[in-house]
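Chemist: Provide a 3D model corresponding to the input given below.
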Amino acid sequence: MTLRDDAERVLKEWSAPDGDQEALRLRYLEFLAAHPDGMWKPCADGHMTASALIVDTARERVLLTLHRKLNMWLQTGGHCEPEDVTLAAAALREAHEESGVAGLTLLPGGPVGLDLHHTPCAWHLDVQYVALAPEGAVPAISEESLDLRWYGYDAVAGVADESVALLMERTRARLA
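Modeler: Next comes the predicted model:
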């Protein structure tokens, strides 16, 4: 199974939590059908990305990264790489690379949301997961970040944009 096959499977099997997310799910599938190279950064019309919101062991805080290029507080995530065999693996790899936290695990149940956004390189069709940090996790700033900070759930909307606030709400709903 290729990464593209996995992405199509994930999107076909995923139960969107609302009508807007369902419309995005269908749009992502149409995009993949129209773009054989849609998993990769060189696709000029856009490409799939994978991200993960990292939640602490107590399930009270999330780790956000101050993205170096965008200068915004975001969840960890980014482009798929040839070594990624699944979208989930891509999200987990990106979370580890950008946070420095070893031993992250993804919350069962697949993605919690989808987010379509434009970046300096192209449109990103992001598939969003939740990663659980192990006890005693100590983050380390990567080359892609200006800073990393733990934020209480209720503080996220005050520091991050609407897409991250929505991801936080979807995460809370999944954890409930």
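
Chemist: alpha carbons only for contacts and neighbour counts from here, please
Modeler: Noted.

Chemist: who are the contact partners of L104?
Modeler: Residues in contact with L104 (Cα atoms under 8 Å, 6 or more residues apart in numbering) are 92, 95-96, 131-134.

Chemist: save these as JSON lines, and put in neighbour count and distance to L125 too.
Modeler: Output for those, formatted as JSON lines (neighbours: other Cα atoms under 10 Å; distance: Cα to Cα, whole Å):
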{"residue": "L92", "neighbour count": "26", "distance to L125": "17"}
{"residue": "A95", "neighbour count": "29", "distance to L125": "17"}
{"residue": "H96", "neighbour count": "24", "distance to L125": "20"}
{"residue": "A131", "neighbour count": "27", "distance to L125": "19"}
{"residue": "L132", "neighbour count": "20", "distance to L125": "23"}
{"residue": "A133", "neighbour count": "24", "distance to L125": "25"}
{"residue": "P134", "neighbour count": "16", "distance to L125": "28"}
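
Chemist: to compare against the first, here's another:
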Amino acid sequence: MTLRDSALFTLRGWTARDGDQEALRSRYVAHLEAHSDGVYRQCRPDHLTAGALVVSADFDRVLLTLHAKAGRWFQFGGHCEPGDRSLADAALREAVEESGVSGLLLDPEPVHLDEHPVTFCGEPGLVHHLDVRFVAVAPPDAVPVASEESTDVRWWPVAGLPEPDTGLVHRALERLRG
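Modeler: Below you'll find the predicted structure:
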């Protein structure tokens, strides 16, 4: 199964929690149906990306990266690569690469979708990332290390996040707590 086919299978089977998430799910599926390369960065102006919100084993903290190009704190994530078998694989790969934390336990079901414009994605011009987000739990002894894509990587208390929560943290913790 190709990454595109796997992404279509995942998104077609995913149940959105509200109308906004359903609208994004439908948009992502339509995008993939129209673009055989829709999971890769060369598909312009839009392409899927995959990310993971990493939470501590006790669910009290969130690990975020200070993105070097954007200058903002984000969850981990990025572009899909040819070796990725699924969006979940891409999200886990990105989280491990960018956080330096191995042994992450990733929930394979998406927790949140987000479409956002990006001005620093390769060639000049506006690109939209169609982000599929997952949640991962770090081992209790996890020590993060910043990658070349990050200025900093840091644990933040759930109640003291540096950026406004778009619903991702709430949905991720709700999923983990069952």
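
Chemist: if we can go back for a sec, and the contacts of L104 of structure 1, which is closest to G19 of structure 1?
Modeler: G19 of structure 1 has its nearest neighbour among the contacts of L104 of structure 1 in A131, at 24.8 Å by Cα to Cα.

Chemist: to which residue of structure 2 is the closest one aligned?
Modeler: A131 of structure 1 maps onto A136 in structure 2, with residues paired by TM-score structural alignment.

Chemist: still on that earlier bit, among the contacts of L104 of structure 1, which are located in helices?
Modeler: If you go by DSSP state H, the contacts of L104 of structure 1 have 92, 95-96 in helices.

Chemist: re the thing from before, what about structure 2, which of the contacts of L104 of structure 1 hold up?
Modeler: With both residues aligned by TM-score structural alignment, their matches' Cα atoms under 8 Å, the contacts of these that structure 2 also has are 92, 96, 131-134.

Chemist: closest to V159 of structure 1 out of the residues you listed?
Modeler: Looking across the kept ones among the contacts of L104 of structure 1 and measuring by Cα to Cα, the closest to V159 of structure 1 is A131, at 20.0 Å.

Chemist: quick check, central residue of structure 2?
Modeler: G51 (1.4 Å; Cα atoms, centre = their mean).

Chemist: what's that one aligned with over in structure 1?
Modeler: Under TM-score structural alignment, G51 of structure 2 pairs with S51 in structure 1.

Chemist: so its match touches A95, yeah?
Modeler: Yes. Using Cα atoms under 8 Å, S51 of structure 1 makes contact with A95 at a distance of 7.1 Å.

Chemist: so what sits against both of the two?
Modeler: Common neighbours of S51 of structure 1 and A95 (Cα under 8 Å, 6+ apart) are 76-77.
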